[in-house]
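> any chance you could fold what I've pasted below:
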Amino acid sequence: MQTGIARKMDGLGRIVIPAEMRRAMDIEPGDEVVIGFEDGAVILRSAGAACVFCGSASQVGGFRGRGVCSDCRDQLGA
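The predicted model follows:
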């Protein structure tokens, strides 16, 4: 991670994502995001950017209205 901003978590486990990060990620109020855990880090990404089957963010394209990576599309025979 190249940059970081310290934030405190509230009593309900919520953390505010700074406006400049939301703008950089093109996240708007009401957008769905995916929160994951990888190599000891919490990962946040736009829900539309991940494969619905394996969670990969690499080479994701549309398949019947869902985001599916090229590997999973190949397995589906699409």
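
> switch to C-alpha atoms for all contacts and neighbour counts from now on
Noted.

> so residue 74 belongs to a strand, correct?
No - assessed by DSSP: H, G, I helix; E, B strand; the rest coil, residue 74 does not belong to a strand; its assignment is helix.

> structure for this one too, so we can compare:
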Amino acid sequence: MSKTTGVIRGFDKLGRFVIPSEMVKTLELDKDDKLEISCDGTTIYLRKYQPYCNFCGDVGDGLTEVMHKRICTNCMNEIIRTTAN
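Just a heads-up that it's a prediction; the model follows:
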């Protein structure tokens, strides 16, 4: 569910816009956090970036990078199990 702030923002000369501080607080963003940006039609989605498994989508710290893709232990074990036969 989306939350409307009632704030309208425009773009500056470099094509940037500022996220309202209320939204930054609501999302509990820190200055070192990164945002993932995606779109669907005319809607832009911003969410706090968290690494995830490229196979199952699980989020966590136990991810390994293989050929530029992140994979969790469960998926890695499943791949090993299914390719060992």
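
> TM-score for these two?
Both chains were compared after superposition, and using TM-score structural alignment, normalised by the length of structure 1 their TM-score is 0.64; 70 aligned residues with a Cα RMSD of 2.9 Å.

> count of neighbours near the residue mapped onto residue 10 of structure 2 from structure 1?
When the structures are aligned by TM-score structural alignment, the residue of structure 1 matched to residue 10 of structure 2 is residue 8. Taking other Cα atoms under 10 Å as the neighbour definition, residue 8 of structure 1 ends up with a count of 9.

> could you look up the SS state of residue 20 of structure 1?
What three-state DSSP gives for residue 20 of structure 1 is helix.

> ok, now which ones touch the residue of structure 2 sitting at the aligned position of it?
Residue 20 of structure 1 maps onto residue 22 of structure 2 when the alignment is built from TM-score structural alignment. Taking Cα atoms under 8 Å, 6 or more residues apart in numbering as the contact definition, residue 22 of structure 2 lies against residue 5.

> okay, residue 22 of structure 2 and residue 80 of structure 2: tell me how far apart.
When Cα to Cα, to the nearest Å is the yardstick, residue 22 of structure 2 and residue 80 of structure 2 sit 46 Å from each other.

> what helix or strand does the spatially most central residue of structure 1 sit in?
Most central residue of structure 1, judged by C-alpha distance to the mean C-alpha position with Cα atoms, centre = their mean, is residue 45 at 1.9 Å. With elements delineated by DSSP states H and E, residue 45 of structure 1 resides in strand 41-46, which encompasses its position.

> that strand against structure 2, how far on average?
Its aligned residues in structure 2 lie a mean 0.6 Å from strand 41-46 of structure 1 after superposition (mean Cα distance after the TM-score superposition for structure 1).

> so which bit of structure 2 is that strand matched to?
With TM-score structural alignment as the criterion, strand 41-46 of structure 1 aligns to 43-48.

> what helices or strands is the strand holding residue 45 of structure 1 leaning on?
On a contact count with 3 or more Cα pairs under 8 Å, 6 or more residues apart in numbering; DSSP states H and E, strand 41-46 of structure 1 meets strand 33-38.
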